[in-house]
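# kindly return the folded structure for what I paste below:
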Amino acid sequence: MIKAYVFDVYGTLFDVHSVIHKCNQFFPHKGSKISHTWREKQLEYSYLRQLMGNYTSFSTVTKDALRYAVHKHGEQLDPQTEKELFHAYFHLDPYPEVKEVLSQLQHKKLAVFSNGSHDMLDPLIAQSELHHLFDEIISVDEIQQFKPTLASYEHARKCLNVKPEEVLFMSSNGWDITGAKNYGFQTAWINRHHLPVEELNLEPHTIYSNLSGILEWE
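The predicted structure follows:
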């Protein structure tokens, strides 16, 4: 029996590439390339810092990844442009079905669980008008252990005061679903980009193209 519905944020509830328009304002015709490199390095830097035992908050990781992405694509980043592009992460677009799905689950315990630090998560969720739909906003920054470590998922479980098998965890990121299943959560992969399952012998319990599919767990 599912007692807590737990949602990843970036790519699951919010479209990280809704920053492309803002990137194009500063770097015409390079917005898509910069956005995709930015996201790739954002993830890579979190993995590397975890492996090296050199933790820093996701806001710092995001800024470092942005600098790399801009430089990779032959541009320079002044302090004001960096500030404006970083703040674009506070105004990401939620996916179209998100608010309706969350509204239909209000009789359940709902939580956000993200690698994002609260200085990024809280303003993003507040401006999207989704804040009142969640019981908990949980960040790995509270224990300085990035997903997909076992310790990160254990932290979320403790915050929710449930057993691992009582959690349905949703993410659009295959690596995150793999980590959550490895820990013991039930998993629903929101496979928005129709990607193959990760080859780690930890297949998702269910796969949906968007969040609407999770309503069948009711």
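# rest of the way, CA atoms for contacts and neighbours
Noted.
# what segments of this protein are strands?
4-7, 14-15, 93-94, 109-114, 136-139, 167-171, 186-190, 206-208 (DSSP state E).
# CSV for those, including distance to Val101?
Output for the strands of the chain, formatted as CSV (distance: least, CA to CA, whole Å):
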stretch, distance to Val101
strand 4-7, 11
strand 14-15, 14
strand 93-94, 12
strand 109-114, 11
strand 136-139, 17
strand 167-171, 12
strand 186-190, 13
strand 206-208, 13
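# second chain to compare with the first, below:
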Amino acid sequence: MTITTCIFDAYGTLFDVNSAARRAAEEPGQDRLAAVWPQLARDWRQKQLEYSWLRAIADRHCDFWQVTQDGLDWAMEAAGLDDADLRKRLLALYWELEAYPEVPQMLRTLKTRGLQTAILSNGAPDMLRAAITLAGLTDLLDDALSVEDVGIFKPHTLVYDMVGKRFGCRRDEVLFVSSNGWDAAGGAGYGFHTVWANRSDAPVDRLYARPEHIMPDLSRLPEII
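From the prediction side, this is the model:
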């Protein structure tokens, strides 16, 4: 395949969405959170995604920061954590998510080969800028495309359309990479070449399309191009 453009989902793909809860749980005085943080992180992420889908279906769009807060509120209540200071701390840490360790070198390799690289994310523009800057990825990405430009969340076709409009490439020139099975399926159904970064070793989603490649992380991604 001839790939000119590599497009990445952000949260869970380049940036570790569990790192906010994990880091907070390691701080002094957070014994209650330390006992439940893995479940809180899972619930937070699941509700964040569910709310984005439900808002898209209902035509009730809001930005990703709102669904991030709403998802956390549900997860904290489910965990029995009624703590305004902890909520504030977790949300602050979400703006400081850690990049997965293999990400910088992987992107650097792609850039040395002359490929265009970008993010295509549900995230709001200011959230994406903060994450990219903190992770030191600014010089390794040509752009960060946000669904806020079209007013609906993935996997709507309007979101995937943004890639061709920005880079002037055909669908079959794009390698789309996501850690979300449903998003990789969405990209595959749209006509992108796709990689599912299956970090949790989950089963393949039963949807209208399947990812072309499945990898446990992104360290070997350059090898398939």
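# got the strands of structure 1 as a markdown table, with mean neighbour count columns?
What follows is those, written out as a markdown table (neighbours: other CA atoms under 10 Å):
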| stretch | mean neighbour count |
| --- | --- |
| strand 4-7 | 23 |
| strand 14-15 | 19 |
| strand 93-94 | 18 |
| strand 109-114 | 22 |
| strand 136-139 | 21 |
| strand 167-171 | 26 |
| strand 186-190 | 25 |
| strand 206-208 | 16 |
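# out of these, nearest to Gln25 of structure 1?
strand 93-94 (17.2 Å; CA to CA).
# against structure 2, where does that closest one fall?
Counting by TM-score structural alignment, strand 93-94 of structure 1 falls onto residues 98-99 of structure 2.
# mind jotting down where the helices sit in structure 1?
Using DSSP state H, the helices found in structure 1 span residues 20-26, 31-52, 58-72, 79-87, 98-104, 118-127, 150-160, 174-183.
# just those: most buried one?
helix 174-183 (a mean of 21; mean count of other CA atoms under 10 Å).
# okay, the angle between that helix and strand 186-190?
170 degrees (axes from the mean of the first three to the mean of the last three CA atoms, to 10 degrees).
# return the mean post-superposition distance for helix 174-183 of structure 1 against structure 2.
Here helix 174-183 of structure 1, set against structure 2 after superposition, deviates by a mean of 0.6 Å using mean CA distance after the TM-score superposition for structure 1.
# which residues of structure 2 does that helix align to?
Going by TM-score structural alignment, helix 174-183 of structure 1 sits over residues 181-190 in structure 2.
# how about residues contacting that stretch?
154-155, 157, 160, 171, 176-178, 193-196, 198, 204-205, 207-212 (CA atoms under 8 Å, 6 or more residues apart in numbering).
# can you give the distance of it from its chain's centre?
13 Å (CA atoms, centre = their mean, to the nearest Å).
# do stretch 4-16 of structure 1 as well
So, by CA atoms, centre = their mean, the centroid of stretch 4-16 of structure 1 is 5 Å from its chain's centroid.
# now do that stretch: everything it contacts.
For stretch 4-16 of structure 1, the external contacting residues (CA under 8 Å, 6+ apart) are 39, 89, 92-95, 98, 108-114, 160, 162, 166-173, 190.
# check stretch 128-136 of structure 1 too.
91, 93-94, 99, 102-103, 106, 109-112, 125, 160.
# cutoff 7 Å now
Residues from elsewhere that reach stretch 128-136 of structure 1 (CA atoms under 7 Å, 6 or more residues apart in numbering): 99, 102-103, 106, 109-112, 125.
# ok, now stretch 81-100 of structure 2?
Counting by CA under 7 Å, 6+ apart, 14-17, 19-21, 24, 76, 127, 130-131, 134-135 sit against stretch 81-100 of structure 2.
# kindly recompute the last result at 6 Å.
14-16, 20, 135 (CA atoms under 6 Å, 6 or more residues apart in numbering).
# check the separation of the first and last residues in that stretch.
Start-to-end span of stretch 81-100 of structure 2 (CA to CA, to the nearest Å) is 28 Å.
# quick one: distance of it to the chain centre.
On CA atoms, centre = their mean, the centre of stretch 81-100 of structure 2 falls 17 Å from that of its chain.
# picking up where we left off before, any chance of the helices of structure 1 in TSV with distance to Ser212 of structure 1 as columns?
Shown next, in TSV, are the helices of structure 1 (distance: least, CA to CA, whole Å):
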stretch	distance to Ser212 of structure 1
helix 20-26	25
helix 31-52	25
helix 58-72	28
helix 79-87	29
helix 98-104	6
helix 118-127	19
helix 150-160	23
helix 174-183	17
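# between those helices, which gets nearest to Trp217 of structure 1?
That would be helix 98-104 among these, by CA to CA, at 11.9 Å.
# the closest one: average distance to aligned residues in structure 2?
Mean for helix 98-104 of structure 1 is 0.7 Å (mean CA distance after the TM-score superposition for structure 1).
# now do stretch 59-70 of structure 1
Mean for stretch 59-70 of structure 1 is 0.6 Å (mean CA distance after the TM-score superposition for structure 1).
# tell me the contacts of the equivalent of Ala41 of structure 2 over in structure 1?
Using TM-score structural alignment, the equivalent of Ala41 of structure 2 in structure 1 is Ser35. Contacts for Ser35 of structure 1 were tallied using CA under 6 Å, 6+ apart; they are Ile20.
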